[in-house]
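Asker: I'll drop the sequence and a predicted model, then ask my questions.
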Amino acid sequence: MSLIISYFLAKNTLKPVVKISEQISKIDADNINERIPEQASEEFDVLAKKLNSMLDRIEYAFEIQNQFVSDVSHELRTPLTSINGYIKMLKRWGKSDPQVMNEALDSIESSSEYLRDLVEKLLLLTKSEYKIEKEVFDISEVLADIFDFFKLDLKDFSVKVNGESFKVETSKEYLFIILKVLFENAIKYSSDKKEIEITLDPSQKKISIKDYGIGIEKEKLKNIFERFYKADPSRSQKGHGLGLSIAKKLADTLHIKISVESEMGKGSIFTLSF
């Protein structure tokens, strides 16, 4: 008799677990927003809340993934449409009109470079692990590489360097990528005052890159490190909206703090703290 009573007591006690299990099994990608209802028992209610919290994180991950796929598709569609259009133009008029041929080939080349750059940035951004080779070097060495890389873009700019250089222990390769992104933005969004100011602070191990460009609205600053985010999508400058998210991810990986200050019409200051 005691065994029978124990059986029914155990069955009754485990009934909420069975019910929760059945509810979880019904949740999939199509109804990921559903949650387990509040439970009568305090212990099982705690379990339900823990599971709901996990479902919240899974749902958020799904949303991020779907948004990422949507953004990538959008970024790919425009240059591919352009390439397809110019190929049709070449087929129709290319042989008889050299000007049309040159224009089409230039545009195809430009769109191809855009796609290649996008793919390279996506590969870098979606890496789960980075092979980091740290070394001690003077930050002026990386700046010299940056100046050499942008020598054509900077020919019309006045570049001023303040302060004294200092040594850091980090990845020279990834620091170059971070600074490259910051310089690309400083060049791209500069106004008529083509000036970039670099400030080195050896006492606090900081480097700041200041431009006198269009600036970023205060309420948009919190979003600028997000993937595909563009502070002003209507502007004519080309870009994927991936550069700063790559810089942020690499900076976090290297334990470098990246921060920004900006004022509309006066420019922006990006600072790296080692």
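Answerer: Arrived safely. The structure displayed is predicted, hence computed values, not measured ones.
Asker: When you work out contacts or count neighbours from here on, use the C-alpha atoms and nothing else.
Answerer: OK.
Asker: Helices along the stretch 1-150 of the chain, start to end?
Answerer: Ranges of helices in the stretch 1-150 of the chain, per DSSP state H, counting those that start in this stretch, are 2-25, 42-89, 98-125, 139-149.
Asker: Any chance of a markdown table for those helices, columns distance to N162?
Answerer: Formatted as a markdown table, these follow (distance: least, C-alpha to C-alpha, whole Å):
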| stretch | distance to N162 |
| --- | --- |
| helix 2-25 | 60 |
| helix 42-89 | 38 |
| helix 98-125 | 31 |
| helix 139-149 | 12 |
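Asker: quick one, which of these is nearest to I246?
Answerer: I246 lies closest, by C-alpha to C-alpha, to one member of the helices of the stretch 1-150 of the chain: helix 98-125, at 5.7 Å.
Asker: will you turn the helices of the stretch 1-150 of the chain into TSV that also has mean neighbour count and distance to I198?
Answerer: Conversion of the helices of the stretch 1-150 of the chain to TSV gives the following (neighbours: other C-alpha atoms under 10 Å; distance: least, C-alpha to C-alpha, whole Å):
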stretch	mean neighbour count	distance to I198
helix 2-25	12	55
helix 42-89	14	32
helix 98-125	16	25
helix 139-149	15	10
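Asker: ok, second structure coming up, stack it against the first:
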Amino acid sequence: MKNKLKTLLALLLLAVMALSVVACDTTDIKDIEGDTSGDIKDVISDGNNETTDGNDSSQESNTDSDTDVEEAVPSIEEKILFEYYGLVVTAKEIVDNTIWGAGIKVHIENNSEKDYSIGVEQAIVNNCMITDLFSCTVASGKKANDTIYLSSSDLKASGIDNIGQVELYFYVYDPTTYERIYETDCITIKTSDYDTMDTTVENAGYTLYNDNNIKIVGKYVDEYKLLGKAIVLYIVNNREENITISCEDMSINGYMVTPFFVSTVYS
């Protein structure tokens, strides 16, 4: 099977109290000096890749604020994404919400005798791993319209101005027990901009690790995260399997701090 390169732009969140030794009177983003080389084909996502079971999205109540994207934004053809024992999920269009940003509107029909909940395990846009916002519960015999929103900050950090391809991994679970009962393979949606999409990501920074077909680059320090300062990481996984990366120990200016970071990067 041909190895497919996936990279990740992850956020390493540092506790604000632990960073009292670091000057915080500036709001400028600080570059991490070091190796600025790198010609790696890339793919990206925020470090928070997990979807919480049972947290139904409230986007359905915001349907009225969804609007068709502007002419410059690509369109998609209506497509059945997957079917599971009477459960049918169909991609309808790309929408643009003033609050949530770009997303894919889906129509869900539950023709079975059971209630089902649906989530997205991972969303990948233009080969970049992107945080999504989606969870929907559909009762037996009912239908629903909902939207899979794609993180605006992740798209911006990945340098994605036009969406050419979206890859989605869905899972279905029991809304009462939260037990997963079905997981899809990768489902690909190509937009009208597929042939001209840009998959080049700015990967300049300080190389922290580069071995075993894995590369980790520290890009810059983000001063704006709610949990404190964050080191933005650019991660390339060129292996045959998915990998999970975490930070075990960390010190700043000689002081031990507690990092909050774990992320899965797809092959």
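Answerer: That came through, no problem. Here the structure is a predicted model, which means the values were calculated and not measured.
Asker: Quantify their similarity with the TM-score.
Answerer: Between these two chains, after superposing, the TM-score reads 0.25 (TM-score structural alignment, normalised by the length of the second structure); 124 aligned residues with a C-alpha RMSD of 6.6 Å.
Asker: follow-up on the earlier one: nearest to E169 of the first structure, of the helices of the stretch 1-150 of the first structure?
Answerer: helix 139-149 (9.5 Å).
Asker: Could you check the angle the helix or strand following that closest one makes with helix 139-149?
Answerer: From helix 139-149 of the first structure onward toward the C-terminus, using DSSP states H and E, the following helix or strand is strand 158-163. On the basis of axes from the mean of the first three to the mean of the last three C-alpha atoms, to 10 degrees, strand 158-163 of the first structure is oriented at 180 degrees to helix 139-149.
Asker: what comes up buried for strand 158-163 of the first structure?
Answerer: Within strand 158-163 of the first structure, no residue counts as buried by 16 or more other C-alpha atoms under 10 Å.
Asker: And it, what does it pack against?
Answerer: strand 195-201 (3 or more C-alpha pairs under 8 Å, 6 or more residues apart in numbering; DSSP states H and E).
Asker: In the strand it packs on, which residues are buried?
Answerer: Those would be E195, I196, E197, I198, T199, L200, for strand 195-201 of the first structure by 16+ other C-alpha under 10 Å.
Asker: right, and the helix or strand after it?
Answerer: From strand 195-201 of the first structure, the next helix or strand downstream (DSSP H and E) is strand 206-211.
Asker: how about that following strand: buried residues?
Answerer: Buried-residue list, strand 206-211 of the first structure, by 16+ other C-alpha under 10 Å: K206, I207, S208, I209, K210, D211.
Asker: list the helices and strands that strand packs on?
Answerer: helix 172-188, strand 195-201, strand 267-273.
Asker: the inter-axis angle of the first one versus strand 267-273?
Answerer: What separates the directions of helix 172-188 of the first structure and strand 267-273 is an angle of 170 degrees, with the same axes, to 10 degrees.
Asker: one step back: rebuild the buried residues of strand 195-201 of the first structure as JSON lines, extending it with distance to F8 of the first structure.
Answerer: Output for these, formatted as JSON lines (distance: C-alpha to C-alpha, whole Å):
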{"residue": "E195", "distance to F8 of the first structure": "81"}
{"residue": "I196", "distance to F8 of the first structure": "78"}
{"residue": "E197", "distance to F8 of the first structure": "78"}
{"residue": "I198", "distance to F8 of the first structure": "76"}
{"residue": "T199", "distance to F8 of the first structure": "75"}
{"residue": "L200", "distance to F8 of the first structure": "75"}
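Asker: and which of those is nearest to I146 of the first structure?
Answerer: Among those, and counting by C-alpha to C-alpha, the member closest to I146 of the first structure is I198, at 12.1 Å.
Asker: Show me which positions of whichever strand or helix holds M256 of the second structure end up buried.
Answerer: Using DSSP H and E, M256 of the second structure falls within strand 255-257. Residues of strand 255-257 of the second structure classed as buried: V257 (neighbour count, 16+ other C-alpha under 10 Å).
Asker: what's the following helix or strand after it?
Answerer: Following strand 255-257 of the second structure in sequence, per DSSP H and E, is strand 259-260.
Asker: In terms of secondary structure, what does that following strand contact?
Answerer: By 3+ C-alpha pairs under 8 Å, 6+ apart, strand 259-260 of the second structure packs against strand 6-14.
Asker: Mind giving me the packing neighbours of the strand it packs on?
Answerer: Against strand 6-14 of the second structure (3+ C-alpha pairs under 8 Å, 6+ apart) you get strand 128-130, strand 230-237, strand 259-260, strand 262-265.
Asker: quick one, that strand and strand 230-237 angle?
Answerer: Using the same axes, to 10 degrees: strand 6-14 of the second structure against strand 230-237 is 160 degrees.
Asker: Could you measure from E42 of the first structure over to K50 of the first structure?
Answerer: 12 Å (C-alpha to C-alpha, to the nearest Å).
Asker: can you redo the buried residues of strand 206-211 of the first structure as JSON lines with distance to V100 of the first structure?
Answerer: Converted to JSON lines, these look like this (distance: C-alpha to C-alpha, whole Å):
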{"residue": "K206", "distance to V100 of the first structure": "51"}
{"residue": "I207", "distance to V100 of the first structure": "47"}
{"residue": "S208", "distance to V100 of the first structure": "45"}
{"residue": "I209", "distance to V100 of the first structure": "42"}
{"residue": "K210", "distance to V100 of the first structure": "41"}
{"residue": "D211", "distance to V100 of the first structure": "38"}
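Asker: Would you mind measuring from the closest residue to G243 of the first structure other than its chain neighbours to E63 of the first structure?
Answerer: Distance criterion C-alpha to C-alpha, 6 or more residues apart in numbering; nearest residue to G243 of the first structure, sequence neighbours excluded, is V181 at 5.6 Å. Noted for V181 of the first structure: a distance of 27 Å to E63 of the first structure, by C-alpha to C-alpha.
Asker: burial count for the residue nearest to G243 of the first structure?
Answerer: 17 (other C-alpha atoms under 10 Å).
Asker: list the contacts for it?
Answerer: G243, L244, A247 (C-alpha atoms under 8 Å, 6 or more residues apart in numbering).
Asker: Go through the residues you listed and say which is closest to V168 of the first structure.
Answerer: A247 (17.5 Å).
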